[in-house]
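Student: Only the shape, not the letters, is given here:
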C-alpha cells in the first residue's frame, strides 16, 4: 500500500510530504485548491502519461517520491525481478522532471525506464477518476472490462494466436495463388519454348565447335584438289618418287667406275627419297582429313544457324541456351508443384480457420460464464449503494470476427422495475453512473491484493442518503486494504479513517498548495464547511458531528 508521497516544485506545490495509512483516506478542499495536482504528481511518479507542464514556474526541476509497503508475494516483486531491480519490503519510486521536459526515474535508487514504472503501477495503484464513466459509457471498452473480470487473458491470447495463424495461412495461400497465376499466364510460351529447346538440345561450346568445323569443311572444299595434284606429282607413276628411284638405279650401276665421285650425290638422293616419302605420307593424311560428305557441311550449317537463331530469339548467348532451358523447365516444375502447394495451403487455411473458430467459441463460452458472474457481482454491489432495484446486464452478441473473437459486449442497465434495459449513457443519470462505476470497479479489483485504490470525486452527482451509501461502501472496501478518496461530499468525508484538507495560499504574488492533516476537532469544521459553505454555523457543526458519529 502507499505509505507516503513527497512532492517538490510541481505546479503550485513547492514542498509537500504526506504519510498515508491503511483504511479510508479522505482528501477534501475547495475547488481549485490543488487536489488534482496530488493525483497528477502521483501519476507522474508512477509513469502515467499526463500533462507535460508539471514543473513549478521558476524552478529548475520538479521531483516526486512515493514509497510503498511491499509484503511477500506482492506482484510488484515479480516486475522488479524481471527488470533486474532491487527487491525489498519497501519500494521507493522517485522521478524528476526538468524544466525543459526531460524525465528521469529511479526505483530503489536504481535508474529505470518509464515503462518499468508503468508496469509497477499496475500492481500498486488503481485510479478511478471523475471522468472514468466515459470509459464505462464507451461500449468498445466493455469487452476488455469483461475479459479482465473473467481472467480470460489466456483464452484471448489463444484466440489472437489463432487469428494470426489464420491470417498467415491466408496470406501464404494468396501469395502461392498469385505465383501460380503469374506462371500460368506464360504456360503456353514456356511449354513451346522448352519443347523447341529440347528438340534442338544445344550444349555449351557447341556453337563454337560447329563454326570451326564449318569453316574447316568450307576451306577443305577449296584446297583438296590442289593437294591431290601435289600428291600425284610426288607419288604417282610419273611422279618425283619414280624419277628419283630410276636416277638412283642408274647411278648405282655407274658408281663402281666413278671412283667415289658419285657417293655424295647418291647419299643426297637417298635422303631426298626419305623426305619425299614423309611428304607423300603427310599429303595422304591431309587428303584423308580434307575428305568430307557434302551433306555434313549442309547439316552443320543448318544446326549452327538454328542455334544462333534460337539464341537471338531468347536474347541469350548461344552457350547459355542449355541453362536457359533449365530455367524454363524450373518454371514449369514450379507451376506443377505450385498447384500442389496451393492445395496444401488451402488445407492449412482450412485447419487454421477451424482452430480460430474453436478458439473464438471457447472465448465466447468463457465470456458468457464471466458475464453471468459479473452481473451477479455488480447486482450485489449495487444493493448497498441504494440501487437494489437496478438491473445490470452484460449482453453478448455476434460481431465481426477479429483477433479478440467474434463477440460484441455491451453493459446495459434498467434502473427502475419494469423499465426496459438500455445502454448506460441513455438510461443512467450522472449519480447512477458514478454508483455503477463504483460497483463495477469494486468487482474488477476485489481479487487484487496489495492494491491501493484511488477515487477522484467518484461520489459526484449524489447526495444525502445515497452519498452516505457510497461512503459506507468505500469504507467497507478500505477495511480490507487502502482507499484514497478525493471528495466534495461531507457524507463520504465523515466516514474517512484519515482526513486531509488541501489548501491554496497566495504569498507575495506566488500561489502555493498545501495539504494539512486534520485532527477530530478540525474535521468538524471542515465537514461543516462542506455542508454550509464559507460561513460555518453551529447548526452546520452539529450536523458535522452527527455525520462523524455515524
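Tutor: Ah, there it is. Bear in mind the structure is a predicted one, so any value in this text is a computation, not a measurement.

Student: Please count neighbours and contacts with C-alpha atoms only from this point.
Tutor: Will do.

Student: show me what contacts the residue nearest to residue 515 when sequence neighbours are not counted?
Tutor: Once flanking residues are discounted, residue 515 sits nearest to residue 502: 4.4 Å by Cα to Cα, 6 or more residues apart in numbering. Contact analysis of residue 502 by Cα atoms under 8 Å, 6 or more residues apart in numbering lists 27, 28, 29, 30, 33, 34, 35, 513, 514, 515, 516.

Student: structure B:
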C-alpha cells in the first residue's frame, strides 16, 4: 500500500507531501491544476519511462519519495531479495532528476537502478486509464490474467514441467545426433587407430622398462670385455688360484715356523673368501650382460613404436592404453548409435505426447475460465449502462510454449451484431473506461498488495452510470487501496479520502498544491463538481445526498 508521496521541484510543484490511506482515495480539481503531474511524479519514482522535462523551472533538481507498507509475503519482498536489498516492512523509494537530465535512485537508502525500480513497481502499483497500455489493454498479459482468474496455477505448472521435459528430450536427441555425426566422420580413423593400438598393445610402464633395458644392453657391449678380463684375473687361473697355492704352501710349513705364519694364514684364508665372492659377483654381472643382439634390435623397435604412437595421438606413452579404451568407447557408441537415437526419438515422442496432454487439459480449463469470466464481466456491464455490449475472451491456437499453446485476447462488441475486436480498437473513450472497470472488478480478487490507480477512467460518463462507476471503485478499494483521478461528483462522493489539486500564482510563478478535503470542505468540493464555480445551497444538498447514498 502507498503510504506517502513527497514531491519537490517537479514541474509546477515546489513542495508537496501527501499521506494516503487504505480504501478509495479521490483526487479532484480543475483541468490543468496538476493532477496528472502527481501521476507523472509517482511514475518517475517507480522507474516508469515518461516525459523527460520534469524538473521545475529554475530548480537544480527535482526529487520524489514514495513510501510503501509491505504486508508479509508481499511480492516486492522477493524482488528486493533477488536484487540483494535487505527486507523491510517499509519500502522507501527515492529518485532524483537533475536539470541536465541525470537520474539517480535509491531503495531504502541504497543506490538502485531504474530496472530494479520498474520490477518493484510491477508488484506495487497498477495504473489504469483510457490510454493504458501497461495493464488490461495489453493483450500480452491477457493469458496470465485469465489463468490467475481461473486459478489455473496447477495446470500451468504441469504444462511448464511437461514443456521442460520435452525440451530436455529434444536437446538430448540433438546432442546425440551431433555427437554421432562427428564420430561417423572419424570412423575410419577410429577403427584404424584402435587396430594399430591393439596390435602393439602397449602396457603402462613398458616404455620406461624398455628404455632401461636398451641402455643396459648398449652399455654391456662396451664394458663386458673388461669385466671378462677381470674375471680371468680373479678366478682360479688368476689371483684366486695363486692365493690358494700360497695358502697351501704356508699351511705346510706353519708348524715349523713357531706360530710366525698363523696370522698370514688366517688373513690369506679371508682373502680367498673375498676373492671367491668377488669372482661370483663378476660372473653374475657377465651373465646379466649376456644378450642376443637380436633382443636389442627388438627392444629398440618396440620402444620406438610406442613413442611414435604416443606422438601421433598426442598422449604420454603410459596413457596409450587409456586412450585406446576411449577410442573403443566411441566405436561402441557408433555401433550402438542408431539404437540409441531410436530410443531418444521415442523419449521425445513420449515427452511431446505428455506435453500435448497437459496443454490440452490447460486449454479446456482456460475455456471454462473464459466462459466464467465472460459471464462475470457481462453482469458488471449491465449496471454501467452497457447491457447491449458483448465481452468475449477469445482463445486461439498459438505456438507451443511453457505456458501452453493458447493465445488469449479480451475482445468486445459494443452492440449486438457489431464486429468484435480488441478493447482498445473497438470501444470509445467512455465505453473503454467502463469495460476496463468491469473487467478489473472481476479480476481484482486475485491481486496481491497492489495499489490500483485509475486516471479519469470515468471520463465520458455521468448520472447513474457514473454512480455505478463510483460504487465499483469503492468495491475495488474494499480491503485494499485505490487512487482515482476524477471529474465525476458521483465518483468523488464514494471516496473514503479526498484531496483537491489546486493552482496558485506566487511571484508570477504558477504552482500546484493539494489540500485534504474533509467535512464542509469536501461537501463544497463535491457541490462545485455538480454545479460549477458558483456553489449553491441546492448543490450542497445534492452533494450531501450523493455522499450519503
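Tutor: All right, it came through fine. What you are looking at is a predicted structure, and each value in this text was computed from that prediction instead of being measured.

Student: Superposing both, give me the TM-score.
Tutor: For these two chains in superposition, a TM-score of 0.72 is obtained (TM-score structural alignment, normalised by the length of the second structure); 515 aligned residues with a Cα RMSD of 5.3 Å.

Student: Trace residue 218 of the second structure over to the first structure, please.
Tutor: In the first structure, the residue equivalent to residue 218 of the second structure is residue 215, according to TM-score structural alignment.

Student: That match and residue 302 of the first structure: what is the separation?
Tutor: In this view, residue 215 of the first structure and residue 302 of the first structure are 13 Å apart by Cα to Cα, to the nearest Å.

Student: Just the element for the residue nearest to residue 515 of the first structure, please.
Tutor: Using DSSP states H and E, residue 502 of the first structure falls within strand 498-507.

Student: Mean distance between that strand and the second structure after superposition?
Tutor: Mean deviation of strand 498-507 of the first structure relative to the second structure after superposition (mean Cα distance after the TM-score superposition for the first structure): 3.2 Å.

Student: Wasn't the match of residue 218 of the second structure part of a helix?
Tutor: Yes - applying DSSP: H, G, I helix; E, B strand; the rest coil, one finds residue 215 of the first structure inside a helix.

Student: Could you measure from it over to residue 91 of the first structure?
Tutor: Using Cα to Cα, residue 215 of the first structure is found at 96 Å from residue 91 of the first structure.

Student: neighbour count winner among the two?
Tutor: Ranked by neighbour count (other Cα atoms under 10 Å), residue 215 of the first structure and residue 91 place residue 91 first, with 22 against 13.

Student: where's that one, which helix or strand?
Tutor: strand 90-98.

Student: in that strand, what counts as buried?
Tutor: The neighbour-count check on strand 90-98 of the first structure (16 or more other Cα atoms under 10 Å) flags 91, 92, 93, 94, 95, 96, 97, 98 as buried.

Student: residues contacting the third one?
Tutor: Going back to what we said before, that points to residue 93 of the first structure. Residue 93 of the first structure neighbours (Cα under 8 Å, 6+ apart): 45, 46, 65, 66, 67, 105, 106, 107, 108.

Student: Spatially nearest residue to the fourth one (excluding sequence neighbours)?
Tutor: What it means is residue 66 of the first structure. The nearest residue in space to residue 66 of the first structure (Cα to Cα, 6+ apart) is residue 5, at 4.5 Å.

Student: residues near that neighbour, how many?
Tutor: Applying other Cα under 10 Å, we find 22 residues neighbouring residue 5 of the first structure.

Student: just residue 388 of the first structure next, same as before
Tutor: Using other Cα under 10 Å, residue 388 of the first structure has 14 other residues around it.

Student: ok but residue 407 of the second structure is inside a helix, no?
Tutor: No - counting by three-state DSSP, residue 407 of the second structure is not part of a helix but strand.

Student: wait, isn't it in contact with residue 393?
Tutor: No - assessed by Cα atoms under 8 Å, residue 407 of the second structure is found out of contact with residue 393, at 10.2 Å.

Student: The two: which has the busier surroundings?
Tutor: Between residue 407 of the second structure and residue 393, counting by other Cα under 10 Å, residue 393 is the more crowded of the two (22 against 16).

Student: and that one, what does it touch?
Tutor: When contacts are counted by Cα under 8 Å, 6+ apart, residue 393 of the second structure touches 370, 371, 373, 374, 408, 409, 410, 411.

Student: In the first structure, what stretch matches stretch 395-405 of the second structure?
Tutor: Using TM-score structural alignment, the residues of the first structure aligned to stretch 395-405 of the second structure are 396-406.

Student: how far does the matching stretch sit from the chain's center?
Tutor: Centroid displacement of stretch 396-406 of the first structure relative to its chain, using Cα atoms, centre = their mean, to the nearest Å, is 22 Å.

Student: what does stretch 203-219 of the first structure give?
Tutor: 61 Å.

Student: what does stretch 527-544 of the first structure give?
Tutor: Relative to its chain's centre, stretch 527-544 of the first structure lies at 59 Å (Cα atoms, centre = their mean).

Student: Report how far apart the opening and closing residues of that stretch are.
Tutor: 6 Å.

Student: cool, and stretch 178-193 of the second structure?
Tutor: OK, stretch 178-193 of the second structure end separation, Cα to Cα: 22 Å.

Student: Next: stretch 106-114 of the first structure.
Tutor: Stretch 106-114 of the first structure has an end-to-end distance of 9 Å (Cα to Cα).

Student: so where does the residue most central in space within the second structure fall, helix or strand?
Tutor: The residue lying closest to the centre of the second structure (Cα atoms, centre = their mean) is residue 82, at 10.5 Å. Following DSSP H and E, one finds residue 82 of the second structure within helix 75-83.

Student: mind listing what's buried in that helix?
Tutor: Neighbour counts over helix 75-83 of the second structure (16+ other Cα under 10 Å) mark 75, 76, 77, 79, 80 as buried.

Student: ok, now stretch 531-539 of the second structure?
Tutor: Of all the residues in stretch 531-539 of the second structure, those buried under the rule 16+ other Cα under 10 Å are 531, 535, 539.

Student: just stretch 514-529 of the first structure next, same as before
Tutor: Going by neighbour count (16+ other Cα under 10 Å), the buried part of stretch 514-529 of the first structure is 514, 515, 517, 518, 523, 524, 525, 526, 527, 528, 529.

Student: ditto for stretch 271-286 of the first structure
Tutor: Under the neighbour-count criterion of 16+ other Cα under 10 Å, stretch 271-286 of the first structure has 273, 276, 280, 283, 284, 286 buried.

Student: and the fourth one, which of the three is it?
Tutor: For residue 283 of the first structure, the assignment made with three-state DSSP gives helix.

Student: Could you measure from it over to residue 224 of the first structure?
Tutor: Remark: distance between residue 283 of the first structure and residue 224 of the first structure (Cα to Cα) = 10 Å.

Student: what's the answer for residue 457 of the first structure, then?
Tutor: 118 Å.
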